[in-house]
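# Show me how the following folds:
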Amino acid sequence: MSKVKTRSYPSTSTPPVRSKRNLEEESCDEPMEGQELEVKVNETNNDVAMETEKPDQKRQQTDKKESGQSTIPDLNFPLPGETGPACIVKVYDEIDKFKVNDIVEFIGVLSVDPSLARFQNESSEDNSMSVMEENTEELNAHEPPPSLVPRLHAVLCNHLEHVNPLVPSSPDDIKQVLSNTQSIITTLREEILSVLEHALFGDKLAAKYFLCHLLANVYGRSDVVPLGKCSINISNCPQSTVYADLLHHLISNIVTQSHILHMTLDNMNKLRFSPKKDYTANRLCSGILQLGSQTNFIIDEVALQPGQLDVNGVKNIQALGNVISWQKVQYDFDFHHQDFLCNISALILSEGRSILPSDFFIPLQTKVSPSDIREYFQQLDPKLTDDFLVKCRTYIGLARHMEYGLSDDVQKRMQDNFVSMRKEDPKSMSVDDFNSLLNLTRLLSLSELKSCPTIEIWNMAKVMENCRKQRISELPQRQ
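Coordinates of the predicted model:
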């Protein structure tokens, strides 16, 4: 089976080779394939005359170019530097069923015909010209040239639970794939842990938490609290952005969607994290946090150097914290703010403890200190075969979407343990600690593709948490 990857970070695919044409040149250039030449018909004698460019029009175009006005439309991609193809989808039925950040598969008719891309019905030429003069920016934003942004007239719209082609959506089909994978799960899990352990410089405990992070998925909410998320903060990371990039490259090979953010001062102060409404163009300007469901978000805090965050930088820090803690993205409409739910797994790489919140803080205890990090990661290449990566994606997809529950016996044992630990030392086990322990037990069970935890898994989670807390207690007070 061939390797299949779907990523949410900027695409490096090369767009179709063609010269980008501005809005004025659209009507006078030669027609592209699948595009009609715009003509005018004299209604009195049925003469057909192609529009030609007059010297005055050429002069106006030259003046616009010299004045620095860009005629290439803003495609409004959420992620900076994204160069993939853009498309406007026109939906005609059941528009209310679509929600923000939904993953939808559209099947329809692709059109690059300019006559089918009009912003407004034209009752008369005079009225049309006046509307265009008043709303030029809005027209350019909503109706870019079809040669650059084609229109897809949707016939079928399918909401997707995930974008992993190796995992079916039907529960019955998932059970079938699950039964086929169960025989190799023990060996596969150990191989994945070995790869993650190598990437974390020999730290076995951090590798187990890392695997739980990769399997995390928000499956529900209790009031405002998202259930199932697992954001982790790994500290003591190498002081180089190379490590974050290499780790992101590894993650992008085993999950379907991922993106990395380097928290430089320039990025924090200048980039737009939360979407913001542009009332002049009458559209929503995209933000980095408009990520699809089940995206693995790597945050490189090592790149943050001493300096001053401006107002926008502080807002971006708050937006990141809101996503990590509550799985909500705040949209800015100037006069009010609206929260929209999301499902993003955050991995924070830092030197000391991060300024951002996390569910599990893990100080890294390295067993090796390679002089060349790139060469160290290249040692994983023989293991990362196409067959192994396909198994990894299938395994992670199954673990994220399989059913999970607690038996009465296990639930009673957990409650009794919690009561006894509270009696021994009330400070050692708070309600939040118990909830974290339950979540870790769930993820460890799913890592073994078990729909119900065992007492052994529960005890393993307690040992892991005790080891993690012991590491934190041994840290210098400044961290």
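
# contacts, neighbours, all on C-alpha from now
Fine.

# ok, the nearest residue to Arg283 once chain neighbours are set aside - contacts?
Residue nearest to Arg283 in three dimensions, not counting chain neighbours: Lys277, with 5.9 Å by Cα to Cα, 6 or more residues apart in numbering. If a contact means Cα atoms under 8 Å, 6 or more residues apart in numbering, then Lys277 has Arg283, Leu284, Cys285, Asp332, Phe333, Asp334 as its contacts.

# one more, for comparison:
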Amino acid sequence: MRENGHASPSSQSKDSVIEGTSNTNFVTNAERNSLPCLVKIYDCPESELKLNEVFEFVGVLTLDSDVMADKNDQDESSYGFIEDELVHLPPEKVPRLHCLIHRKLDVNDFLHSSPMMEPKPQLVKETRESLLRHLTSILGNDGIAAHLMLLHLLSRVHARIDNVAVGKLSLNLTCLSKESVSVFGNQVRLSVQNLLPFTQCIPLTVNYLNTASLAPKKDYQTNRLIPGVLQLADGSHLIIDETQLETGTLNSTGVENARLLKNLMEFQKVEYNFEYYKMEMIADVQMLILSEGKSNIVPADLVIPFQPSSAASFEVVPAETLEAWRWYLASVRSLPHSIESDMQKVVESDLVAARQADRSLGGQDLSRLLTMGRLMSASFGETSLSLEHWQMVKELERLRRERLK
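Have a look, this model is predicted:
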């Protein structure tokens, strides 16, 4: 990303300097003591740094002494004002990090113990079973929802064919009320936060849609790209809680925000607003919708009526167990996948039979079944689809469709 906030696919020569700003919006509690700055990277082609990828920079920080003096005189309650001041500083006053070393980070880099274990079948199977038990427990012993949740947490965009993001598997849990989401929804949110490095939750209301800044927008006065809620790191998990949504009127901002959410859900793309033109950027975001009825704003790949048979149980998970689950999700999620020729014939025959039995099935439904087959195999640490795992997918889909009737 260039200093002026415009994305460019072109590469620069090795003599060039790449500049980019750190995110000065949506500061988390853990980042309250951080300092926004301009990162200057030397001897590196611009194509190495892609939007929404996470990087670690090590270098020399240079800053204006007057700015630091003002910052040291402020207390914690005025942090937001300092942030605003830093954003609006003239270019020569902005703190700069002259980067010496940088590297792209992946999910494994966020594991506390960073265990570089090989995903052996027995180890993967045991970890899968314990994680599935945990998901079943927090979902009130709804085993079908727990299985679908596991596949959802393993999903990622692994290819793009035209406008289709292959590999995504968004999930919509329905039959949730304001009361039940305060129990089960909170349990799911806390569990996801403990399992994944990048998570975000949107409490969807009419007022939120009418006022939120979901799309990143260029501010030409400060010469900055102002981040939007949907500018998320690749591999992020987004929960959208629709249970607070009531009847109301959307203004132009609300209509645009609803369109942006639907666009992210269907195509895994986020539209960036450069005022004079708009540019779509690819994304890779897992999306979970909690709602009373089927969501019309963000139609998910999988819809499952939530049917708990008991109250969600709160359990204290040992740190080593959490770390094992994180390792499991990070490791099997990145496994390659293939379908052997014999198995491919079986799948094709089953899909043809399914289409003949139900003419309402479309290409997206068949593609989703293939994605579920891939994720089911990956959940067991396998890199090719087996007949057993394909049968499990068909049975899971049959049970899901029964609930929809």
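
# sorry, back to before: if any of the contacts of Lys277 of structure 1 are buried, put those into a ChimeraX selection.
Applying 16 or more other Cα atoms under 10 Å to these, the buried members can be selected in ChimeraX as follows:
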select :285,332
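
# can you put the contacts of Lys277 of structure 1 in CSV and add secondary structure and distance to Ile348 of structure 1?
Formatted as CSV, these follow (DSSP: H, G, I helix; E, B strand; the rest coil; distance: Cα to Cα, whole Å):
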residue, secondary structure, distance to Ile348 of structure 1
Arg283, strand, 32
Leu284, strand, 28
Cys285, strand, 26
Asp332, strand, 25
Phe333, coil, 29
Asp334, coil, 30
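
# one step back: now check structure 2 for the residue matching the residue nearest to Arg283 of structure 1.
Counting by TM-score structural alignment, Lys277 of structure 1 lines up with Lys218 in structure 2.

# Surely its match forms part of a strand?
Yes - counting by DSSP: H, G, I helix; E, B strand; the rest coil, Lys218 of structure 2 is found in a strand.

# now the helices for structure 2?
65-73, 79-87, 121-138, 143-154, 178-180, 186-195, 206-211, 252-267, 319-333, 341-357, 363-379, 387-404 (DSSP state H).

# Dump those helices into TSV; add distance to Leu238 of structure 2 and mean neighbour count as well.
Below are these laid out as TSV (distance: least, Cα to Cα, whole Å; neighbours: other Cα atoms under 10 Å):
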stretch	distance to Leu238 of structure 2	mean neighbour count
helix 65-73	34	11
helix 79-87	25	15
helix 121-138	17	18
helix 143-154	11	21
helix 178-180	19	13
helix 186-195	10	17
helix 206-211	16	17
helix 252-267	10	18
helix 319-333	16	19
helix 341-357	31	13
helix 363-379	19	20
helix 387-404	23	15
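
# Save those as a markdown table, and put in distance to Glu31 of structure 2 too.
As requested, these are exported to a markdown table (distance: least, Cα to Cα, whole Å):
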| stretch | distance to Glu31 of structure 2 |
| --- | --- |
| helix 65-73 | 15 |
| helix 79-87 | 11 |
| helix 121-138 | 30 |
| helix 143-154 | 26 |
| helix 178-180 | 31 |
| helix 186-195 | 17 |
| helix 206-211 | 25 |
| helix 252-267 | 27 |
| helix 319-333 | 22 |
| helix 341-357 | 48 |
| helix 363-379 | 34 |
| helix 387-404 | 42 |
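
# Nearest approach to Ile161 of structure 2 belongs to which of those?
Closest to Ile161 of structure 2 of these is helix 252-267 (Cα to Cα; 10.7 Å).
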